[in-house]
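Student: pasting the structure only:
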């Protein structure tokens, strides 16, 4: 049995207590992470979804407060005044906040996004000039997969300060275009074509009834411009493209059946022929 004198025994006990409190802090943090992953797994949540990240963030915050309590209690047991420990933590926290303002802004932005949930993983959104599908939502940033297959990382603070247009939350999807017809189209045939397109939109199974517009809208530089605007009642981008193609193909068939031709930009250029000096002299003498 080892025996230590007081000058050796007291520091050893203090060191052992310090290691014990450090271990308790580590166990608290690890337990919070394990509980978060268990909740996400049992709830069938996407590991990178907003709900999953919110569960992680909440448990991490709880772990931080519990760890602070352990640190204060440990400092008190080791003979350090709790007031001094809190003051030191406060000063250290201010120093860290000043040194990592951008990181804290990103964390706060991510927290607000997780609470408000303006979008989710898989949504098609626009953030400023960036457009794509949300692939990942983290504490510091969000990742968007653009339609040309690049991966863009957007800081959470940028999302908080920008206008986010969530295209994935649209109830209906608008299709708006101009049908340019040639100027030699007779008025009666133009009216028949417009009525035929209206009937096509009205009877199509994917169109939203009563909200479409098919009208002669303008006299273009080289065409009669017919405005075509309608909404599709479809669940996603893929269905939107398929139904849009189907309607446009039917419009082409309708135009072919009625003998209506589509115009293309044309320019008629007239060249003024300059008179030659000999011709001018002959004209004067004549």
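Tutor: Noted; the coordinates are in hand. On a predicted model such as this, the values are computed, not experimentally measured, just so you know.
Student: from here on, just use CA atoms for contacts and neighbour counts.
Tutor: Will do.
Student: which of the residues in stretch 156-168 are buried?
Tutor: 156, 157, 158, 159, 160, 164, 165, 166, 167, 168 (16 or more other CA atoms under 10 Å).
Student: for the first one, list the residues it contacts.
Tutor: For residue 156, the contact set (CA atoms under 8 Å, 6 or more residues apart in numbering) comprises 105, 106, 107, 108, 109, 110, 139, 140, 141, 142.
Student: how many neighbours does the closest residue to residue 207 other than its chain neighbours have?
Tutor: Spatial nearest neighbour of residue 207, chain neighbours left out: residue 232 (4.6 Å); criterion: CA to CA, 6 or more residues apart in numbering. When counting by other CA atoms under 10 Å, one arrives at 23 neighbours for residue 232.
Student: quick one: contacts for the spatially most central residue of the chain?
Tutor: For the chain, residue 125 is the residue whose C-alpha lies nearest the centre (CA atoms, centre = their mean; 3.0 Å). Shown in contact with residue 125 (CA under 8 Å, 6+ apart): 119, 131, 132, 133, 134, 164, 165, 166, 167, 168.
Student: need those in TSV with secondary structure and distance to residue 82, can you?
Tutor: What follows is the contacts of residue 125, written out as TSV (DSSP: H, G, I helix; E, B strand; the rest coil; distance: CA to CA, whole Å):
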residue	secondary structure	distance to residue 82
119	coil	43
131	strand	51
132	strand	51
133	strand	49
134	strand	46
164	strand	45
165	strand	49
166	strand	49
167	helix	52
168	helix	51
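Student: format those as JSON lines; extra columns: distance to residue 16.
Tutor: As requested, these are exported to JSON lines (distance: CA to CA, whole Å):
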{"residue": "119", "distance to residue 16": "49"}
{"residue": "131", "distance to residue 16": "55"}
{"residue": "132", "distance to residue 16": "54"}
{"residue": "133", "distance to residue 16": "52"}
{"residue": "134", "distance to residue 16": "48"}
{"residue": "164", "distance to residue 16": "53"}
{"residue": "165", "distance to residue 16": "56"}
{"residue": "166", "distance to residue 16": "55"}
{"residue": "167", "distance to residue 16": "58"}
{"residue": "168", "distance to residue 16": "56"}
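Student: tell me the one among those residues nearest to residue 270.
Tutor: Set against residue 270, the nearest of the contacts of residue 125 by CA to CA is residue 131 (45.3 Å).
Student: that closest one against residue 146, yeah?
Tutor: Yes. Between residue 131 and residue 146 a contact is recorded at 6.0 Å, counting by CA atoms under 8 Å.
Student: nearest to residue 211 among the contacts of residue 125?
Tutor: Out of the contacts of residue 125, the member with the shortest distance to residue 211 (by CA to CA) is residue 167, at 19.4 Å.
Student: which residues touch the closest one?
Tutor: 123, 124, 125, 126.
Student: how far off centre is stretch 77-90?
Tutor: How far stretch 77-90 lies from its chain's middle: 45 Å, per CA atoms, centre = their mean, to the nearest Å.
Student: what about versus this one:
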């Protein structure tokens, strides 16, 4: 009996050591990172195999010694349920670790944003993920929580967006505004680190104290320091363009004008009232909407693109084909059109 007990205990221990040595040799020989999720999962699988195999060997030895193994296992059913409830958080972290392994949203060394925190992934373990924050503190997040978060992986971006809104003074004339818009677009097209197809510079808002221009482009970089250097260069060039145009940046202010109020133009006011009265008399008052005939007469009466631009002679369909940014690919649009009922 002593010989049988020693033999099975030694066999179980040898199987455990064999699994540990085999997985460490595999990790070292394949060049995997010792802290990466691949190495952690290999160690986990090896230990599970070692534990299960050792339990089977010990159970076989206990059966040879005459112990009622199957009866003991059946009696431990209720206790096993209690143990399972107690280790539920550990199992959740374990399963979430497998999910992170399958989806691979992050890897060791990636800079990511999760929740209101940002940092570099240092290790991905079976139970938790270790992240080095921007303030150099180390954040340990259980895998079950990390897998449920919205994770932004900055290491996988191909370009980095530069977005800025500048406000010009309301005294800026329309042609001055056109000059600023054109020169900023010209500068962005000539910049070697800006993607030409992503340039968007538009007048977007009449704000309380300024005429707001939104600038949105993508810089050809994947590094933060390089990104901030490119953005700084763009802002300096934009400042020079605004100063050259003769206008200036707006700031929150109030202007008090002192003078005699000459009142409203009585002639123009009477003209507008007569026009509305005529619409009402003819039943063509455009509220809540235009009469169909009037709407048809007004269709396409304005010049867009404006006269003098290179695209002035292009039609609406040709302008649509020249769009550089689309909401869907042409193939998806064609498929959607085919699926629509006729």
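Tutor: Arrived safely, thanks for sending. Being a predicted model, the structure only gives us computed values, none of them experimental.
Student: related to what we said a few turns ago, of the contacts of residue 156 of the first structure, which is the nearest to residue 195 of the first structure?
Tutor: For the contacts of residue 156 of the first structure, the nearest to residue 195 of the first structure is residue 142 (47.3 Å; CA to CA).
Student: residues in the first structure aligned with stretch 226-239 of the second structure?
Tutor: The alignment of stretch 226-239 of the second structure onto the first structure (TM-score structural alignment) covers residues 239-252.
Student: starting at the chain centroid, how far to that stretch?
Tutor: 26 Å.
Student: what do you get for stretch 207-222 of the first structure?
Tutor: 31 Å.
Student: kindly report the same for stretch 278-286 of the first structure.
Tutor: 75 Å.
Student: go on, stretch 166-173 of the second structure?
Tutor: Distance, stretch centre to chain centre, for stretch 166-173 of the second structure: 33 Å (CA atoms, centre = their mean).
Student: ends of it, what's the gap?
Tutor: 16 Å (CA to CA, to the nearest Å).
Student: mind listing the strands for the stretch 1-150 of the second structure?
Tutor: According to DSSP state E, counting those that start in this stretch, the stretch 1-150 of the second structure carries its strands in the segments 111-114, 117-124, 128-133, 138-142.
Student: and those strands: which comes nearest residue 213 of the second structure?
Tutor: strand 111-114 (28.9 Å).
Student: what about residue 101 of the first structure, how many neighbours?
Tutor: If you count neighbours by other CA under 10 Å, residue 101 of the first structure ends up with 11.
Student: residue in the second structure paired with it?
Tutor: Residue 101 of the first structure maps onto residue 88 in the second structure, by TM-score structural alignment.
Student: list the contacts for its match?
Tutor: No residues are in contact with residue 88 of the second structure under the rule CA under 8 Å, 6+ apart.
Student: just the helices in the stretch 1-150 of the first structure please.
Tutor: With DSSP state H, counting those that start in this stretch, the ranges of helices along the stretch 1-150 of the first structure come out as 6-42, 50-77, 82-99, 101-116.
Student: CSV please, covering these and showing distance to residue 207 of the first structure.
Tutor: Listed next are the helices of the stretch 1-150 of the first structure as CSV, based on distance: least, CA to CA, whole Å:
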stretch, distance to residue 207 of the first structure
helix 6-42, 39
helix 50-77, 33
helix 82-99, 53
helix 101-116, 32
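Student: which other residues reach the one helix or strand residue 295 of the second structure maps to?
Tutor: Secondary structure from DSSP states H and E places residue 295 of the second structure in helix 292-298. Around helix 292-298 of the second structure, nothing counts as a contact under CA under 8 Å, 6+ apart.
Student: chain center to it, what's the gap?
Tutor: Centroid separation for helix 292-298 of the second structure versus its chain: 44 Å, with CA atoms, centre = their mean.
Student: where in the first structure does it align, residue-wise?
Tutor: In the comparison with the first structure, helix 292-298 of the second structure aligns to no range at all (TM-score structural alignment).
Student: the following helix or strand past that helix: how far from the chain's middle?
Tutor: Scanning forward in sequence from helix 292-298 of the second structure by DSSP H and E, the next helix or strand is helix 316-321. Remark: helix 316-321 of the second structure is offset 30 Å from the chain centroid, using CA atoms, centre = their mean.
Student: where in the first structure does helix 316-321 of the second structure fall?
Tutor: Following TM-score structural alignment, helix 316-321 of the second structure has no partner segment in the first structure.
Student: residues in the first structure aligned with stretch 12-23 of the second structure?
Tutor: Going by TM-score structural alignment: stretch 12-23 of the second structure matches residues 25-36.
Student: quick one: residue 336 of the second structure and residue 114 of the second structure, what's the gap?
Tutor: Computed with CA to CA, the distance linking residue 336 of the second structure and residue 114 of the second structure is 35 Å.
Student: these two - which one has more neighbours?
Tutor: Per other CA under 10 Å, whichever of residue 336 of the second structure and residue 114 has more neighbours is residue 114, with 13 against 10.
Student: could you find the closest non-adjacent residue to the aligned residue in the first structure for the more buried one?
Tutor: Mapped onto the first structure by TM-score structural alignment, residue 114 of the second structure lines up with residue 127. Distance criterion CA to CA, 6+ apart; nearest residue to residue 127 of the first structure, sequence neighbours excluded, is residue 164 at 5.0 Å.
Student: which residue in the second structure lines up with that neighbour?
Tutor: Match for residue 164 of the first structure (TM-score structural alignment): residue 151.
Student: its match contacts residue 113, doesn't it?
Tutor: Yes. Using CA under 8 Å, residue 151 of the second structure is in contact with residue 113, at 5.8 Å.
Student: buried ones in stretch 80-89 of the first structure?
Tutor: Those would be 82, 85, for stretch 80-89 of the first structure by 16+ other CA under 10 Å.
Student: return the residue of the first structure aligned against residue 126 of the second structure.
Tutor: So residue 126 of the second structure corresponds to residue 139, using TM-score structural alignment.
Student: could you identify the most distant pair in the contacts of residue 167 of the first structure?
Tutor: Pairwise over the contacts of residue 167 of the first structure, using CA to CA, the maximum falls at 123 and 126, 9.9 Å.
Student: okay, and the common contacts of the two?
Tutor: Joint contacts of residue 123 of the first structure and residue 126 (CA under 8 Å, 6+ apart) are 166, 167.
Student: tell me the residue in the first structure aligned with residue 216 of the second structure.
Tutor: So residue 216 of the second structure corresponds to residue 229, using TM-score structural alignment.
Student: give the helix, strand or coil label for its match.
Tutor: strand (DSSP: H, G, I helix; E, B strand; the rest coil).
Student: element containing residue 269 of the second structure, please.
Tutor: helix 266-281.
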